[in-house]
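J.: Here you go, sequence then predicted model.
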Amino acid sequence: MSIIICCGSQVLLPDSNILQPATIIIEANSGKIVEVHRQLLSEDLLPPHVQLINAGTKVILPGLVDAHVHLNEPGRTDWEGFYTGTRAAASGGVTTVVDMPLNSIPPTVTVADLSVKRASAQGQCFTDVAFWGGVIPGNQSHLKPLVEAGVKGFKCFLIESGVDEFPCVDENDLKEAMSILENEPTNLLFHAELDSHSTSEDKPSDLTSYSTFLHSRPDNFEIGAISLITRLQKKYPSLPCHIVHLSSSKALPVIRDAKNAGLKLSVETCFHYLCLTAENIPRGKTIAKCCPPIREASNRELLWDALKDGTVDFVVSDHSPCVQELKRIDEGDIMGAWGGISTLGLGLSLLWTEASQRGISLAQIIDWTSVKTAKHVGLHERKGKLQTGYDADFIIWDPDAEFNVTEDSLEFKNKISPYVGLKLRGRVEKTFLRGSLIYDRVSGFDVVEPKGELL
């Protein structure tokens, strides 16, 4: 049996809040962890001819599972693709991504569409990739076949998605879909905004002001949508439901009431809602537009509190890229710009930069970005922990390193991000997938090739 041994003096093991010495033994052919020793083994005691990965005093963490990523291939590969998107993910310590059913063409709303997407991804992925399906008006007959084909769940929109091929659903569509899915091993994800604006409202006059955009997507959009979702859940209580990219802290009371009532409701928020604030977005900065919007600093702190008390379950990127022209950067037209923020490669550093100022541990961060996200997508028996029987997905991490985000440092296709110019703390040195190197900060991707599997 060919063996890989990974060891270090600061390793985050399951069910521990502290970093400790450990030696992880990996079976090379399967890429599985076969033993974990809570101590450093002397190199003199190691079998001959083993591959040794010694992190020294650097930190060893489980690979991240990003459960909300738009890779857009096929159809909009000029926005992003499997090759560039998973490469960017690997550079940030992500070892598994779950691809959203839009904005590719076709969207993943039938088994045939899923087959097209899987064929497009084959051989291109640096990380492992799993897939969400979609619920749109009229595709209810395709939902059970998609479950059987292996999608991890389904996403729907309660407001227009921004692309014509993925229309939003109404309450009747939802009832039909939920009645079909309620006894299936799956879950239903909601873009939880419900447009409550009157159609007679005047059009905004200042298209470059961030406050104009913020006013156009008020907290009530999220409150109304989540209220609808929790009301429907009472009719279909066996179906787990999930709120993607929560931005409004004013919706937290509705969420707490639902969870206290025993509803199967989970909630995610995103790096940008925890790291950026509306007050710091200047006029015309279209690259900071996303839906739902980044809100005020006071809102951000309440989201952090909700993460810490468990009301919000975990954190994802919602990496939602586009080509530069759609961001309308030159015009500064925030209202007309594509709404989405590109983050792959930066999430762990962004979160650590903010969290370390709040006394939050690396163990908590990994719980939010790896352990709970793996459980959310049904991969918790093989991903998210450095544990015997699990895939040997791990990161070598320097928590004290500082770096400036530049366009050249970004690995995703269209190098447009509101994080350019920021100084971040914590840096991924190397990323491993099933014991194989998929990213090295020093040599980049010169010494690696795509080794990801489609899950």
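T.: Sure thing, it's come through. Numbers count the residues shown, from 1 in each chain.
J.: Going by C-alpha atoms from here, please, whenever you check contacts or count neighbours.
T.: Will do.
J.: Identify the residues contacting stretch 396-412?
T.: Applying C-alpha atoms under 8 Å, 6 or more residues apart in numbering, the contact partners of stretch 396-412 are 55, 58-61, 80, 84-85, 87-88, 91, 342, 344-345, 352, 415-416, 419-431.
J.: Which positions within it qualify as buried?
T.: Neighbour-count burial for stretch 396-412, counted by 16 or more other C-alpha atoms under 10 Å, picks out Ile396, Trp397, Asp398, Pro399, Val405, Leu410, Glu411, Phe412.
J.: here's the one I want to compare it with:
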Amino acid sequence: MPLSEPSPAAVIRSRRAVLPDGERPADVLIRDGRIARIAHHGVLTEGAVTDLGETVLLPGLVDTHVHVNEPGRTEWEGFATATRAAAAGGVTTIIDMPLNSIPPTTTVAGLAAKRKAADGQAWIDLGFWGGAIPGNTAELEPLYRAGVFGFKSFLAPSGVDEFPHLGPADLERALAEQARIGALAIVHAEDPAVLAAAPQRPGVHYRDFLASRPAAAETAAVERLLEAAGRTGARVHILHVSSAAVLPLLRRARETGVQVTAETCPHYLTLAAEEVPDGDTAFKCCPPIRDESNRDLLWEALGDGEFIAVVSDHSPSTPDLKELRRYGGSGDFATAWGGIASLQLGLPAVWTEARRRGHGLVDVVRWMAGGPASLVGLTGTKGAIAVGNDADLVAFDPDAEFAVQPDRLHHRNPVTPYAGRRLTGVVRTTWLRGRVVDVTAEPFGRQITRS
């Protein structure tokens, strides 16, 4: 029988448990919501035993890049729908981005509004990023003390007026303050001057949209950011890298002592510009999905350990804002909202492509659980099946296939570029601190803060 209620002790058993030292048969003892012991398969009998057989036992995934959009734009998503989707996709912890909600998380009051909105709605655990925008440098230390995990900023317009981007002087001030207080700076790196000079041709052709967001915008912004990080001593993290051209810049910066990490996303690893149909604006995101050869280079870098994390950048909106033709929209990539909704689908999407390229589930867990947990300082609590960690676990069938049906997703709006795509890997059960996440019952996710 599935483990559905907290108990003093229980065991989850699998012939394929993905542990920090590799995949092997194991028994995992759960006591008071934490992993108390890991033993050889078939050894432990304390409490109720859930035997998964050949179904793989994974640690719950950690997604550090999610736009929940509540309060203020809850019609785009919301804590209840986002966290249900996350649980269905094997994600047990998310860190919510500071923008697209109103108010944004750029003040302590904004953080309080976010926490109040989330209270009692979360099916999984969640924390919050703060935001660094022009004029709020004095807010950063109070926000950090209040428990945000770091600060997001944009180097180009964000798409929403209440979260403006940082110019060069603002960036220098923000990074210097974050270095002073020891906070992590996470940055959307596209250069506004390069974007302004790029050809802007509205319409349904994806190639025109791609030309409007060239790879040079990423490289120019990353160069500027790394120079500022070197001067200020700030720790910086490059969000949603879509262009492999930035990778040599990161390597050189690390060699000179700059503290920099980077992430990429499932859509950059599994989709390609050549396959985007005209007018299908579900594929629009910024920076954009690039060509197949670029995708191959991202995979090579991922395999070499150059990315600390693979995270969703789940950024949904209502169908009308996506200008989707099937909802009566124009299919114009220039005017459609730029964001991919994939929180529920990240694991099977990445696994489908990873195993085709010769990677195993140990790799996927490193990219999507352990790496993101380490980025935000949750190692020792989340991201691994390890003694002392929260018993956040996933029963995953790595061989089951399914076709993505948008109306079966838990996202508030059934918009996804994966519609109709066949993916491999099905989440059978998700446990949060040893309890099955049952979305027909009461949610019991917690709000977490930076240690």
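T.: Now that the structure is in, tell me what you want to look at. Because the structure is predicted, anything quoted here is derived from the model rather than measured.
J.: Tell me how they score on TM after superposing.
T.: Here the superposed chains carry a TM-score of 0.95, computed using TM-score structural alignment, normalised by the length of the second structure; 438 aligned residues with a C-alpha RMSD of 1.4 Å.
J.: sorry, back to before: now, which of the buried residues of stretch 396-412 of the first structure sits nearest Ile159 of the first structure?
T.: If you rank these by distance to Ile159 of the first structure using C-alpha to C-alpha, Phe412 comes first, at 27.5 Å.
J.: From Leu102 of the first structure, how far off is the closest one?
T.: Noted for Phe412 of the first structure: a distance of 18 Å to Leu102 of the first structure, by C-alpha to C-alpha, to the nearest Å.
J.: residue in the first structure matching Glu263 of the second structure?
T.: When the first structure is aligned by TM-score structural alignment, Glu263 of the second structure is paired with Glu268.
J.: and the aligned partner of Thr105 of the second structure in the first structure, what does it touch?
T.: Using TM-score structural alignment as the criterion, the counterpart of Thr105 of the second structure in the first structure is Thr108. The neighbourhood of Thr108 of the first structure, defined by C-alpha under 8 Å, 6+ apart, consists of Pro101, Leu102, Leu114, Lys117, Trp132, Gly133, Gly134.
J.: how far away is the residue lying closest to Thr108 of the first structure once chain neighbours are set aside from Val69 of the first structure?
T.: Once its chain neighbours are removed from consideration, Thr108 of the first structure has its nearest residue in Pro101; the separation is 4.5 Å (C-alpha to C-alpha, 6 or more residues apart in numbering). Noted for Pro101 of the first structure: a distance of 9 Å to Val69 of the first structure, by C-alpha to C-alpha.
J.: Same question for Phe190 of the first structure.
T.: Using C-alpha to C-alpha, we find Phe190 of the first structure at a distance of 15 Å from Val69 of the first structure.
J.: what does Gly389 of the first structure give?
T.: With distances defined as C-alpha to C-alpha, the gap from Gly389 of the first structure to Val69 of the first structure amounts to 27 Å.
J.: What range does the longest helix along the first structure cover in the second structure?
T.: Among all segments of the first structure classified by DSSP state H, the helix with the greatest residue count is helix 219-233. Mapped onto the second structure using TM-score structural alignment, helix 219-233 of the first structure spans residues 215-229.
J.: once aligned to the first structure, how far is that stretch on average?
T.: After superposition onto the first structure, stretch 215-229 of the second structure sits on average 0.5 Å from its aligned residues (mean C-alpha distance after the TM-score superposition for the first structure).
J.: Phe190 and Val69 of the first structure: who's more crowded?
T.: For Phe190 of the first structure versus Val69, neighbours defined as other C-alpha atoms under 10 Å are more numerous around Val69 (27 against 21).
J.: Could you check which residue of the second structure pairs with the more buried one?
T.: In the second structure, the residue matched to Val69 of the first structure (TM-score structural alignment) is Val66.
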